[in-house]
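Chemist: Using only what follows, build the 3D model:
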Amino acid sequence: MKQILMLLLLCACCNVSAQKKLDNANLECQYQYIYVKDSLKKIMGEDDRLILLVGPKLSKCASYHSIQVDSLQENPKRREIFDAEFKELLRTGVQPRHKRMKAYVYKNLPEGKMTVTDGLTMQDYIYTDSLNNIDWTISDSTKTILNYTVQMATCNYRGHYWTAWFAPDVPVSDGPWKLHGLPGIIMEAYDTKAYHHFTLVGIRKVKDMPIVMSKAYVGTKKFEKTNRKSFLKMQRQYLENMTGMIKLETGIDLDPNSSRKVLTFQPLETE
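Modeler: This is a model prediction of the structure:
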């Protein structure tokens, strides 16, 4: 079933449209993202890497692997590449390039808010989220990350209790995923139960690196507008019954015997 799903996703990624430039980044941060895929069996998910691009007007955070897939969409030979990678999957079991974290977070787009795009099975969605809504408590605790002295802060945010370490010497009020709002770049963040862990592994100044609005490449090739709570509800339905969601969106029943399962993955937002 996984191979059939992968083929559906690859075939859905054929039409291409140009990406819209939003800003030029002057700072690039790379984060290792580790998460627990199955909280009951303590199975870890795929190791992901997030790229945070920060510009004068806004920032964008997305998975490096998702960005690479987007780049591949622009390649005129993308069909041949997808076919070759799928054949390799059938032959060796090595997965083709694929998106990992599907969320793209644009902070301060529109001004004073966040725009988020995210995907389930065969459809991409877009919604507007609130900004500057995290109530951090800053403590005196410090440690060192990448030769920067970082300070601890904690908060309750979207169903998890977070500990973050920020660098006052890099006065950028941003961080991985939706985390933001501290007087310095967030260099590490994790929830109390260690379901999700972001760690800065690289930071550099850049010049004229474009920040673009990534396009939808699956389903109708257009983002379906929704709101955050509606998306989270659909996401939970997907996590509990993936094949049911695929049938709902495509009419294709990959597993007639599938049924709703106990949710063992703890999403970044559990509200």
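
Chemist: from here on, contacts and neighbour counts on C-alpha atoms
Modeler: OK.

Chemist: could you point out which element follows the longest helix seen in the chain?
Modeler: Using DSSP state H, we find that the single longest helix of the chain is helix 78-92. Later in the chain than helix 78-92, the nearest helix or strand by DSSP states H and E is strand 104-107.

Chemist: residue boundaries of the strands in the protein?
Modeler: For the chain, applying DSSP state E gives strands covering 20-38, 43-44, 48-54, 59-63, 104-107, 113-120, 123-130, 137-145, 148-157, 160-167, 185-191, 196-213, 224-225.

Chemist: will you turn these into a markdown table that also has distance to E85 and mean neighbour count?
Modeler: Listed next are the strands of the chain as a markdown table, based on distance: least, CA to CA, whole Å; neighbours: other CA atoms under 10 Å:
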| stretch | distance to E85 | mean neighbour count |
| --- | --- | --- |
| strand 20-38 | 25 | 19 |
| strand 43-44 | 25 | 13 |
| strand 48-54 | 20 | 24 |
| strand 59-63 | 20 | 26 |
| strand 104-107 | 25 | 26 |
| strand 113-120 | 22 | 20 |
| strand 123-130 | 22 | 19 |
| strand 137-145 | 38 | 12 |
| strand 148-157 | 39 | 18 |
| strand 160-167 | 37 | 23 |
| strand 185-191 | 34 | 24 |
| strand 196-213 | 27 | 16 |
| strand 224-225 | 29 | 14 |
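
Chemist: thinking again about what came up before, quick check: buried residues in the longest helix of the chain?
Modeler: With burial defined by 16 or more other CA atoms under 10 Å, the residues of helix 78-92 counted as buried are 78-79, 82, 85-86, 89.

Chemist: repeat for stretch 168-187
Modeler: If you call a residue buried by 16+ other CA under 10 Å, then stretch 168-187 has these buried ones: 168, 172-187.

Chemist: do stretch 225-244 as well
Modeler: 228, 231, 235-244.

Chemist: and these, which two are the farthest apart?
Modeler: Pairwise distances across those (CA to CA) peak at 22.5 Å, for the pair R228 and T243.

Chemist: Name the nearest residue to T250, ignoring sequence neighbours.
Modeler: Nearest residue to T250, sequence neighbours excluded (CA to CA, 6 or more residues apart in numbering): M122, at 7.5 Å.

Chemist: Another for comparison:
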Amino acid sequence: MKRTIILFFLLVSELNSFSQNLSDSAYIQVTYKEDFARSPDSPKKMEFDEMVLNIGNLCSEFYSKRENQIQHIRDSVFALGGDISQAASLVADIPRSYQYYHVYKNYPSEGMLTYTDKVLFDSYRYEEPLEKPLWNLLSERKDIQGYSCQKALAAFKGRKWTAWYTTEIPISDGPWKLSGLPGLILDAVDSDSLYHFYCVGIRQLKESIPINIKRKFIKCSKQELYGKRKQLDEDLVASLKSMPHITNVIMKDPEKTTKKYIDMEVPEPTKK
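Modeler: Coordinates of the predicted model:
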């Protein structure tokens, strides 16, 4: 399988050098397990998710496999005329991570990044230039999933990252917003160990998966989305009251609905 993936990548790269009319569809899928902390006040209380990186010729998409599966089931139920209770019963046994975000690199155009996320009942989207970390390449090596990997360090988006990448798959991509190395990132962890992505599988897709945004989103800035997510975690009552169709909110134990917000990307201080 390893040799097949490498040969397939070389073939696609050669074809792509002659034509830019190839469809934006994934031909390789990378699966990562993720350990992450929900609250900075309890950094040792880790939660888990399974993340997917779909890689195409021109762009890529990164998302939670669990939450994507739940959304797909819900959409299918509603399309058939089902209701919320029917959808809830079908997804009840799927472990939740509540990580709704998707990261699209080189989308909607080369050099751009699109980020989507959901806050309560609304889905949001922002675009920004695709920023690549300034990596410091080290000589240390280890094997991951049968691939020889090299270590790299970078400060990026407010956190210090350690990554392991393989030049055996010369795709400059990786989990979340990480990219910019001369090979695919198979492992990445921040210095506080709040977020850790580690590859558990790489496969060539028998049927390509389209990479595009089908759902409708509210366009916003990165700062606006951060503010909404922060308010949701730190003051659920205020978030619910801000919804136009909700007029009154009563919580039995309001203290349990608040917690300190943590984000993978540390925002820059607001300029006065």
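
Chemist: ok so, going back, from the buried residues of helix 78-92 of the first structure, which single one is nearest Y195 of the first structure?
Modeler: L89 (29.0 Å).

Chemist: separation between the closest one and P96 of the first structure?
Modeler: According to CA to CA, to the nearest Å, L89 of the first structure and P96 of the first structure sit 7 Å apart.

Chemist: Tell me, how many residues neighbour S193 of the second structure?
Modeler: When neighbours are counted by other CA atoms under 10 Å, S193 of the second structure registers 16.

Chemist: If you could redo that for S39 of the first structure, that was the one I meant.
Modeler: Residues near S39 of the first structure, counting by other CA under 10 Å: 16.

Chemist: What's the separation between A37 of the second structure and Y101 of the second structure?
Modeler: Counting by CA to CA, the gap from A37 of the second structure to Y101 of the second structure is 16 Å.

Chemist: wait, I meant R3 of the second structure
Modeler: Counting by CA to CA - R3 of the second structure and Y101 of the second structure are separated by 32 Å.

Chemist: Compare those two (neighbour count), which wins?
Modeler: Neighbours per residue, other CA under 10 Å: of R3 of the second structure and Y101, the larger number sits with Y101, 19 against 9.

Chemist: The first structure: which residue goes with the more buried one?
Modeler: Here Y101 of the second structure is matched to A103 in the first structure, going by TM-score structural alignment.

Chemist: can you tell me which residues contact that match?
Modeler: The contact partners of A103 of the first structure, by CA atoms under 8 Å, 6 or more residues apart in numbering, come to 62-63, 116-119.

Chemist: can you pull the contacts of the closest residue to M51 of the second structure other than its chain neighbours?
Modeler: Once flanking residues are discounted, M51 of the second structure sits nearest to S64: 4.5 Å by CA to CA, 6+ apart. By CA under 8 Å, 6+ apart, the contact set of S64 of the second structure is 49-52, 99-102.

Chemist: for those, which one is nearest F197 of the second structure?
Modeler: Nearest to F197 of the second structure, judged by CA to CA, of the contacts of S64 of the second structure is M51 at 8.3 Å.

Chemist: The closest one touches D35, doesn't it?
Modeler: No - judged on CA atoms under 8 Å, M51 of the second structure makes no contact with D35 at a distance of 10.4 Å.

Chemist: how about the buried residues of stretch 225-244 of the first structure in a markdown table, adding distance to G159 of the first structure?
Modeler: Converted to a markdown table, these look like this (distance: CA to CA, whole Å):
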| residue | distance to G159 of the first structure |
| --- | --- |
| R228 | 14 |
| F231 | 15 |
| Q235 | 15 |
| R236 | 14 |
| Q237 | 18 |
| Y238 | 19 |
| L239 | 17 |
| E240 | 18 |
| N241 | 22 |
| M242 | 23 |
| T243 | 26 |
| G244 | 26 |
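
Chemist: just curious, which of those residues is nearest to L5 of the first structure?
Modeler: Among these, T243 lies closest to L5 of the first structure (CA to CA), at 9.3 Å.

Chemist: Now the common contact residues for L89 and P96 of the first structure.
Modeler: Contact with both L89 of the first structure and P96 is made by no residue, according to CA under 8 Å, 6+ apart.

Chemist: Correct me if wrong: L120 of the first structure contacts K233.
Modeler: No - assessed by CA under 8 Å, L120 of the first structure is found out of contact with K233, at 11.6 Å.

Chemist: counterpart of Q266 of the first structure in the second structure?
Modeler: Under the alignment defined by TM-score structural alignment, Q266 of the first structure corresponds to I262 in the second structure.

Chemist: pretty sure its match is touching S42, no?
Modeler: No - counting by CA under 8 Å, I262 of the second structure stays clear of S42, with 10.9 Å between them.

Chemist: contacting residues around Y32 of the second structure?
Modeler: 50-53, 175, 186, 197-201.

Chemist: Which members of the buried residues of stretch 168-187 of the first structure occur in helices, if any?
Modeler: Assigned to helices by DSSP H, none of those qualify.

Chemist: Which positions in the longest helix belonging to the second structure come out as buried?
Modeler: For the second structure, the helix that runs over the most residues, judged by DSSP H, is helix 2-18. Applying a neighbour-count criterion of 16+ other CA under 10 Å, one finds 5, 9 buried in helix 2-18 of the second structure.

Chemist: tell me which strands and helices that helix is in contact with?
Modeler: strand 195-210 (3 or more CA pairs under 8 Å, 6 or more residues apart in numbering; DSSP states H and E).

Chemist: post-alignment, the strand it packs on versus the first structure, mean distance?
Modeler: Superposing on the first structure and averaging over aligned pairs (mean CA distance after the TM-score superposition for the first structure), strand 195-210 of the second structure comes out at 1.4 Å.

Chemist: list the helices and strands that strand packs on?
Modeler: helix 2-18, strand 25-37, strand 184-190.

Chemist: Dump those to JSON lines, plus distance to Y126 of the second structure.
Modeler: Putting these into JSON lines (distance: least, CA to CA, whole Å) gives the following:
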{"stretch": "helix 2-18", "distance to Y126 of the second structure": "28"}
{"stretch": "strand 25-37", "distance to Y126 of the second structure": "22"}
{"stretch": "strand 184-190", "distance to Y126 of the second structure": "24"}
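
Chemist: Right, I'll leave it there.
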